[in-house]
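K.L.:
here is the input, now give the coordinates:
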Amino acid sequence: MSRIASSSSTEAGSSSKARRRRPSAIPRTNGWPPSCPGSTTRTGAVAVADKMRVVVIGAGRVGLCLAEMLAATGDYEVVAADCTEEALSSARARGLLGRHVDAARPEELARLLAEADLAVAAVPDRLVAKVALAALEAGVHFLDFCEAGKDTRAIGSAIAPSKAFLTGCGVSPGLVDAVAYDLVQRLEPGCDLDLRVGALPARRTNRLGYGLIWNLDGLIGEYTADCAAIVDGRAATLPPLSGRVEFAAGGIYYEAFLTAGSVGTVAELVAPRVRNLVFRTIRYPGHLDYMQFLLDDLGLRSRRDLLATLLLNGLPAAEPDAVVMEVRATGTCEGRPAEVVYSRRIEPHDSAGNHGALALASAAHAAALIDLLRNDNLRGPALRCAALVPHGTVIANRHFAALRVNI
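P.N.:
Here you go, the predicted structure:
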């Protein structure tokens, strides 16, 4: 991936952007709707009276959902950008302004971001750093939905202090990180943290208890890769599909087991206060047994292509879906044993259209942060770490109105 050429050239580009909007050789037909009177770009947050210009790069499930959420408020000028006509047609059918862009081409990203305030990367992980670098060079805020890799971190360290650089937004990473950070603050150092998160069909319809909710390659990767953890205060890896537990929440029974979840950001945040940390994926009971049969008994662990084909052709589309999260922090408080538990099941309201719970919750988390940024309520360390924004503030945001958040 592209790396930062030099800190001096980066700073020069950022300071130029701060003083004025860069002269554009691109006419207003570059995709933006005409500005409303008085609409301007600011070095920090955009004044409440202005319309913040947001480019969502990647019009897949989450990107499209986020673009639609922001556009519906009337507070944002939104462009949904993608490299496929299918995605752009879907965006335009929803009344969104669509632009073709290849996120692997820096020159196309530069043109797209020339008049933006915020770049959102809703793209595959391999392209996130390219969008981040384009945001840095354009002098705009940046937000994405995945754990920051080495290249993305390097770019974030060079961005202007007044600019937001928010990686790992969504559900996990994202909302669950904020919950975990909150819970460990309530206990004394040396506590244990158990993160459990899952997106699954709202009702069980097959023996596997699963459907086509998310990217199958990502799912198989989580089931087969080593699991990052903290054990006895030290970074460690644990075998996937181990550590199975059963629990009930809201009268529904689940199982949870270790997977290669997104724990990088939260592990760094809570490491000084945590002795043990694990991440488990939530499923309906029996799912793990069937997956171990496919992976081990049938030998499909070494034939991921065949496993993906089998699941793709055999599983139903999981609509509607639900997101379940349970975070447990166990330790001591004022010298006494204590346990703090946060348990929620998130489902869309009937009026939420055809977006699923996972896409809606991921987009709502990002949209809530964007609202805070626009209203100048996102400052200091929170401009660099979404987990520092209280989860209660996020869930109380208007964009979560499309979701039922049940205890």
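
K.L.:
contacts, neighbours, all on C-alpha from now
P.N.:
Fine.

K.L.:
after the helix or strand hosting residue 134 comes which helix or strand?
P.N.:
Residue 134 is located in helix 125-138, with elements delineated by DSSP states H and E. Going down the chain from helix 125-138, the next helix or strand is strand 141-144, by DSSP H and E.

K.L.:
second chain to compare with the first, below:
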Amino acid sequence: MQKIAVVGAGRIGVTIASLLAHSGDYRVQVLDPNAQALAALPQHPAIVPALLAPDDDVRPLLEGAFALLGAVPFHQMARLAQAAVAVGAHYLDLTEDVASTQAIQALAADARTALIPQCGLAPGFVSIAAAHLCQGFDSLDTVHLRVGALPRFPDNALGYQLSWSTEGVINEYCQPCEAIAEGRLQTVPALQGLEQLRVLGQDYEAFNTSGGLGSLAHSLQGRVRELNYKTLRYPGHARLMRFLLDELRLRDDRALLRQVLEGALPATEQDVVVVFISVSGRQGGRLLQRNYAQEIFGTTLHGRRISAIQNSTASSICAVLDLLAQRQLPNAGLVRQEAVALPAFLANRFGAVYANSACV
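P.N.:
Next comes the predicted model:
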């Protein structure tokens, strides 16, 4: 069995560990500073808890590890990537933060192992699917990525409940966003570019958020007229978030904003992940559009209930790890998500969560 180090015993990290351990091919060491979180890990002979204080050197715990998987807040990712490179382990993470990813890309230049950041849902799977949809066009016109992690039963004015990292949500609402407009790579503000759309019979609004494109804008630069990523929410959400961030100036006090959101919005495991990807371009003289649309729900995993965001995010990083272990991906340097072949991803035992799409 391959040894895997998963840093982070939160909801996503626990789901990753459970998926990998029950596959029979991986022994998973879960590293976290919280002894209570480690004690709550699923009981399985292939899951091994290990205390790791925030300032501890992770390198001694990586001895013999095939890969390190980061399932912690974005500001810890660069340090973990450095440790993985130092001991010769592959590195995968879930970060949506642009600065963290840039630091990891710099490390990858001389790495003897693979560094694969942004292996979650968005960034992550959406770039894999979008790159696949782009194939076969004579020329590309637009590439639109729309993703939402939403409560199935919203009952407040924001139309939102907490289903993943509050810190991550705030970061993507505040940081600038990459996009391509009129063929030029540029930066656009978060929470702008509001649009209304219907996906699989449900009305949503969508607006710019940071990080969801991953490296796709750089891969498609010069090939597409318009490329953007927007988050899906129920109508009215963006207006209220702009009120909190801009008029109440909570953009300048993210700790307080996190306290407000976590104190007022309950968490939910009754969520849904909605993915809609639209690619248009010229083929044989015609303007043609191809789409991918999918809803992913929570499920029961080895006796434990997991949410839709746990299901989609953990499955994605596990599928990329599996493809790496099966030598279907480069084993050194930076590996971008769009380098992963969609058919191989969907055929994978973990990636199959995404296979039942409305249209591919």
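
K.L.:
care to give me the TM-score?
P.N.:
The TM-score (TM-score structural alignment, normalised by the length of structure 2) is 0.89; 353 aligned residues with a CA RMSD of 2.4 Å.

K.L.:
onto which residues of structure 2 does the helix holding residue 134 of structure 1 map?
P.N.:
Helix 125-138 of structure 1 corresponds to residues 74-87 of structure 2 when matched by TM-score structural alignment.

K.L.:
just checking, what packs against the helix holding residue 134 of structure 1?
P.N.:
Judged by 3 or more CA pairs under 8 Å, 6 or more residues apart in numbering; DSSP states H and E, the packing partners of helix 125-138 of structure 1 are helix 7-19, helix 106-113, strand 118-121, strand 141-144, helix 150-158.

K.L.:
what's the match for residue 64 of structure 1 in structure 2?
P.N.:
Superposed on structure 2 with TM-score structural alignment, residue 64 of structure 1 falls opposite residue 14.

K.L.:
give me the contact list for the helix or strand harbouring its match.
P.N.:
Here residue 14 of structure 2 sits within helix 11-23, counting by DSSP H and E. For helix 11-23 of structure 2, contacts defined as CA atoms under 8 Å, 6 or more residues apart in numbering pick out 6-8, 26-28, 30, 41-42, 44, 46-47, 71, 301-302, 306, 310-311, 313-315, 317-318.

K.L.:
how close does it sit to structure 1?
P.N.:
Helix 11-23 of structure 2: mean distance to aligned residues in structure 1 after superposition is 1.0 Å, counting by mean CA distance after the TM-score superposition for structure 1.

K.L.:
what comes up buried for that helix?
P.N.:
Buried residues in helix 11-23 of structure 2, defined by neighbour count with 16 or more other CA atoms under 10 Å: 11, 12, 13, 14, 15, 16, 17, 18, 19, 20, 21, 22.

K.L.:
ok, back up a step: the helix holding residue 134 of structure 1 vs structure 2, average distance?
P.N.:
Once superposed with structure 2, the aligned residues differ from helix 125-138 of structure 1 by a mean of 1.6 Å; criterion: mean CA distance after the TM-score superposition for structure 1.

K.L.:
pull the distance from the host helix or strand of residue 240 of structure 2 to the chain's centre.
P.N.:
Here residue 240 of structure 2, judged by DSSP H and E, is contained in helix 237-242. Taking the mean of its C-alpha atoms, helix 237-242 of structure 2 sits 23 Å from the chain's own mean (CA atoms, centre = their mean, to the nearest Å).

K.L.:
now the helices for structure 2?
P.N.:
For structure 2, applying DSSP state H gives helices covering 11-23, 35-39, 77-87, 98-108, 125-134, 166-174, 216-220, 237-242, 254-264, 308-325, 342-347.

K.L.:
quick one: contacts of the fourth one?
P.N.:
What that stands for is helix 98-108 of structure 2. For helix 98-108 of structure 2, using CA under 8 Å, 6+ apart, the contacting residues are 74-75, 77-78, 81-82, 85, 95, 114-115, 117-118, 210-211, 214, 332-334.

K.L.:
and the angle from that helix to helix 166-174?
P.N.:
100 degrees (axes from the mean of the first three to the mean of the last three CA atoms, to 10 degrees).

K.L.:
map residue 36 of structure 2 across to structure 1 for me.
P.N.:
Per TM-score structural alignment, residue 36 of structure 2 is aligned with residue 86.

K.L.:
roughly how far does its match sit from residue 98 of structure 1?
P.N.:
Between residue 86 of structure 1 and residue 98 of structure 1 the distance is 11 Å, computed by CA to CA, to the nearest Å.
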